[in-house]
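Student: predicted structure and sequence below. I'll ask about it afterward.
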Amino acid sequence: MKFVRYSSSWSTAVEAAARLVTPKSILKDPISLVSHEMSQLANNIGSLIGSGHPTLNRIGAYYFESQGKKIRPLMVLLLSRALSEIPIEQRNRIKIDDLDIPDQPVYPGTKSLTAIFKDPVGPLTPLKILHGISPNIILDPLTKPHETLPEFDYKRGILPKQRRLAEIVEMIHTASLLHDDVIDDSDSRRNRPSGNIAFNNKMAVLAGDFLLGRASVSISRLRNPEVIELVSTSIANLVEGEFMQLKNTIFQPNVDLIENDTKIIPQPTGKVPVDIHEYSVSLPKNQTITHEQNVEAAFEYYIHKTYLKTASLISKSSRSAAILSGAQDDVIENCYQFGRNIGLCFQLVDDILDYTQTSEQLGKPGLADLQLGLATAPILFAWKENPELGELIQRKFKNKGDVELAINEVYKHDGLNKTKILAQEYCEKALGNLRAVLPESDSRSALEFLTNAIVTRTK
């Protein structure tokens, strides 16, 4: 059965959502709604990522110059506004502050508070130490506070820390794109040469590291231990998810081998523990594994990998936005689940589009997953019906004709529509999370619209 294509409502959804975080003066021109909001985001991020090297500056800003979906920061902004609709007396889990950085601590023996509060949003460490050189001008590219909260943000209920959170999330995501394009040897991203092609592999990797470093500084400036823990963990999750993709232990269970089981890795010396934690996925031990159990474990592995690589950043930033709003635990948990469900939905749709859209439509290589040897949901659904596909998956479609055979089997066993149904299930769960704890409002409606649009997008 041929996959049914749906007309995209993505651009319409983004424009409608952008109206809620854009000044009224911009609303006269619908086309400018998204470009204005995204340019604001890029400008704010640009003030956070400056370095002392011109080439590093150019590659650091490279992906921010192009028009990406920017779904992550947009979700944070809209969710922040929706959370502000909850009555203030019901948002008392923590003290809500409207400062970019809260008051500095008062140390024992301090004679005057004047010096401490003179520049409450400045760095704690002298700039000449942070940068290793005395600056010619008074400039701290490690942080740029929102000196005054824009009037429309006051009206929308978006706190400065939530705005900064949106910027941090996009910085982390962009860093992961720079790294992913090197790992996957991609040649295009957002309809232009990828960072590794426009510059080179070494510079792309280092620029990604630099963005993560700058993001870490901005995370620490939020001065909320819970949020710092969440967002920092999402960076580690990205790496763990990438390793799950590089070495799929369901299909290649021998942990002493990598690179399609062709290379033996060094044995541990025992000086440092190397045990995996309990939050992992593996096949049942000491029993005969049926095909159904194998498929179930592969799906569990795939979903967990997808959570770590895609949904973790969205879910943890959604949870962080709720924490910063002072919301109660049930609201925080539903915001987290919303981000998790929408993140899984987003990736499932991406997996479908990899089969159905051209490279020009996607702005990046099409059929990349199979070419990279990745078993995503569509092929897993086909494998469930045809056990013989397991051999192709295990060898990562590296033999001649494997990719073409896999594509035919996906269509033959309706793998794309089955993936679409699964994506819709996660979409419905995400909508349920929003409606469970957020009052009716235009911002919640925009989030619902965006959530539905993710399932029907075509790029």
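Tutor: Now that the structure is in, tell me what you want to look at.

Student: going by C-alpha atoms from here, please, whenever you check contacts or count neighbours.
Tutor: Fine.

Student: how about Gly366, secondary structure?
Tutor: coil (DSSP: H, G, I helix; E, B strand; the rest coil).

Student: is it true that it touches Gln357?
Tutor: Yes: here Gly366 reaches Gln357: they are 6.6 Å apart, a contact under CA atoms under 8 Å.

Student: setting aside sequence neighbours, what's the nearest residue to the residue most central in space within the chain?
Tutor: The chain has Leu313 as the residue nearest its centroid, 4.2 Å off, counting by CA atoms, centre = their mean. Using CA to CA, 6 or more residues apart in numbering and skipping residues adjacent in sequence, the residue nearest Leu313 is Ser234, 5.3 Å away.

Student: that neighbour: neighbouring residues, count only.
Tutor: Neighbour count for Ser234, taken as other CA atoms under 10 Å: 23.

Student: from Ile454, how far off is it?
Tutor: 22 Å (CA to CA, to the nearest Å).

Student: what do you get for Lys418?
Tutor: Here the criterion is CA to CA. By it, Lys418 lies 16 Å from Ile454.

Student: compare neighbour counts for those two and give me the winner.
Tutor: Just comparing Lys418 and Ile454: by other CA under 10 Å the higher neighbour count belongs to Ile454, 26 against 18.

Student: packing partners for the helix or strand harbouring the more buried one?
Tutor: Using DSSP states H and E, Ile454 sits in helix 442-456. Other helices and strands packing on helix 442-456, by 3 or more CA pairs under 8 Å, 6 or more residues apart in numbering; DSSP states H and E, are helix 10-18, helix 71-83, helix 329-356, helix 415-437.

Student: let me see the ranges of the helices in the stretch 51-200 of the chain.
Tutor: Here the stretch 51-200 of the chain has its helices, by DSSP state H, counting those that start in this stretch, at 54-65, 71-83, 114-118, 127-131, 151-156, 160-183, 195-198.

Student: below is structure B, check it against A:
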Amino acid sequence: MKTLFSRAFSRIYEIPRKSLFDCPQHRQSLVLTANSHSSIDSNPKEKVDPFSLVADEISLVSNRLRSSAVAEVPELSSAARYFFEHGVEGKRTCSMVLLLMAKSMDKHKPGSSFSCIQDTSRVQLRLKQKLIAEITEMIHVASLIHDDILDDAKTRRGVGSLNSVFGNKLAVLAGDFLLFRALGALASLKNNEQIVSLLATAVENLVTGETMQMAATVEQRCSMEYYMQKTYYKTASLVSNSCKAMALLSDQTPKVAMSAFEYGKNLGMAYQFIDDILDFTGTSASLGKGPLSDIRQGIITAPILFAMEEFPRLKAVTEQGFDNSANINTALEYLWKSNGIQRTKELAAKHANLAAAAIDSLPESSSSDVRRSRQALINLTRILTARNK
């Protein structure tokens, strides 16, 4: 039995991989160094709560997602809606980021008069922006469902994983169904080929990242560069390309669109680094799944990679694999003796600063709503890197 993602694996193997560090988009991010002036390094100008600023829009997106997941067959509807139901829908972080990005890209000048045509155009833009948020959430949840099937995961978000509750076959179909619904929503955008291309690239990157994780050799698993590229594909590509889509929908310049991309990429990377730490330091209650899940599956993340630099003997343990608890315990002993956790926190902080710097680089706006939204995006970099769950 194959998922939609796994059916693409053979095609992905034929695509020559371009290193993230050779990519022009990544090179540009290196210009925004962690030492650059950024609002993240100073006290917030306003104590803006990111979620409160877009709470109403997130509620609308959540309702739309529940409607979009309805299928003719009741069993498929139940499975497809599983992670969109109240109490299981998660924090809607993707939606929050994208809706804030949409507000931060608003080109409307305060006090300007609107004709009926302009007003209609503005409403249509808002609808398209919410649609991008919905599409991104559907792709994100579909990828989580497929990942859980591949990993034989038992829990997700504090409840049983979809595959453990409904079985692998229905979980596969539910994930595929959400992807097809996302594709249908993309088609409704019409004449937005660049937007469609961005989100198609994000889906391809998700497949590539999962393949890299599955097919990694021992040398690749122990490579920081390989880990960074895989992390971008699996975690940061979707939000970065969706942020860029929001900017393009708002008719922003390529430079501004790239700043939006950089924000999403670096925020996504920082978020994953904190996730990697929490896999070692969190609890089942805080994580919504069992701790040490990555290392038990043989997945090597930043804390272990940094520990390996301090204790090269840890690589030999990694090469033996983690099928037995003795090797896991040995790896943990090296980790706690090392600075692996602290260095991963510093890596997360660096990328959070890069994300904030990307927002600071945007052209000034006279709109208080735009400024508040941008401050919320900067505040979000602190919130997501300071979380403990």
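Tutor: In hand now; what should we look at? This is a predicted model, so every value here is computed, not measured.

Student: TM-score for these two?
Tutor: Overlay of the two chains. TM-score (TM-score structural alignment, normalised by the length of the second structure): 0.80; 329 aligned residues with a CA RMSD of 2.3 Å.

Student: circling back to that earlier point, out of the helices of the stretch 51-200 of the first structure, which gets nearest to Glu388 of the first structure?
Tutor: helix 160-183 (29.0 Å; CA to CA).

Student: what's the mean distance for that closest one versus the second structure?
Tutor: Average distance, helix 160-183 of the first structure versus aligned residues of the second structure after superposition (mean CA distance after the TM-score superposition for the first structure): 0.7 Å.

Student: in the second structure, which residues correspond to the helix holding Ile454 of the first structure?
Tutor: Aligned using TM-score structural alignment, helix 442-456 of the first structure spans residues 372-386 in the second structure.

Student: measure the mean distance from the matching stretch to the first structure post-superposition.
Tutor: Mean for stretch 372-386 of the second structure is 0.8 Å (mean CA distance after the TM-score superposition for the first structure).

Student: got the contact list for that stretch?
Tutor: 39-40, 44-46, 48-50, 53, 97, 100-101, 103-104, 267, 270-271, 274, 348-349, 352-353, 355-356, 359 (CA atoms under 8 Å, 6 or more residues apart in numbering).

Student: try 6 Å
Tutor: With contacts defined as CA atoms under 6 Å, 6 or more residues apart in numbering, stretch 372-386 of the second structure is touched by 48, 50, 100, 104, 352, 356.

Student: could you do stretch 124-139 of the second structure as well?
Tutor: Under CA under 6 Å, 6+ apart, the answer for stretch 124-139 of the second structure is 95, 178-179, 182.

Student: still on that earlier bit, of all the helices of the stretch 51-200 of the first structure, which lies closest to Val403 of the first structure?
Tutor: helix 160-183 (20.0 Å).

Student: buried residues in that closest one?
Tutor: 160-182 (16 or more other CA atoms under 10 Å).

Student: in the second structure, what stretch matches it?
Tutor: Counting by TM-score structural alignment, helix 160-183 of the first structure corresponds to 127-150 in the second structure.

Student: for the aligned residue in the first structure for Arg313 of the second structure, give its distance to Asp402 of the first structure.
Tutor: If you follow Arg313 of the second structure across to the first structure using TM-score structural alignment, you land on Glu388. Here Glu388 of the first structure is placed at a distance of 12 Å from Asp402 of the first structure (CA to CA).

Student: could you do Ile71 of the first structure as well?
Tutor: 34 Å.

Student: cool, and Arg221 of the first structure?
Tutor: Counting by CA to CA, the gap from Arg221 of the first structure to Asp402 of the first structure is 50 Å.

Student: most surrounded residue in the contacts of stretch 372-386 of the second structure?
Tutor: Neighbour counts for the contacts of stretch 372-386 of the second structure peak at Ala356, which has 31 neighbours (criterion: other CA under 10 Å).

Student: which residue in the first structure aligns with that one?
Tutor: By TM-score structural alignment, Ala356 of the second structure lines up with Leu431.

Student: look up how far Phe152 of the first structure lies from that match.
Tutor: From Leu431 of the first structure across to Phe152 of the first structure, the span is 26 Å (CA to CA).

Student: ok, Tyr63 of the first structure next?
Tutor: Tyr63 of the first structure is 27 Å from Phe152 of the first structure, by CA to CA.

Student: ok, those two, which is more surrounded?
Tutor: Comparing Tyr63 of the first structure with Phe152 by neighbour count (other CA under 10 Å), the higher total belongs to Tyr63, at 21 against 14.

Student: to which residue of the second structure is the more buried one aligned?
Tutor: That one, Tyr63 of the first structure, aligns with Phe83 by TM-score structural alignment.

Student: just checking, Ala245 of the second structure touches Val196?
Tutor: No: Ala245 of the second structure is beyond contact range of Val196, at 8.7 Å (criterion: CA atoms under 6 Å).

Student: between those two, which one's more packed in?
Tutor: Ala245 (27 against 17).

Student: compute the distance between the residue lying closest to that one once chain neighbours are set aside and Gly90 of the second structure, please.
Tutor: Leaving aside its chain neighbours, Ala245 of the second structure sits nearest to Ile195 (5.4 Å; criterion: CA to CA, 6+ apart). Per CA to CA, Ile195 of the second structure is found 26 Å from Gly90 of the second structure.

Student: give me the more crowded residue out of the two.
Tutor: Between Ile195 of the second structure and Gly90, Ile195 has the larger neighbour count (other CA under 10 Å), namely 21 against 13.
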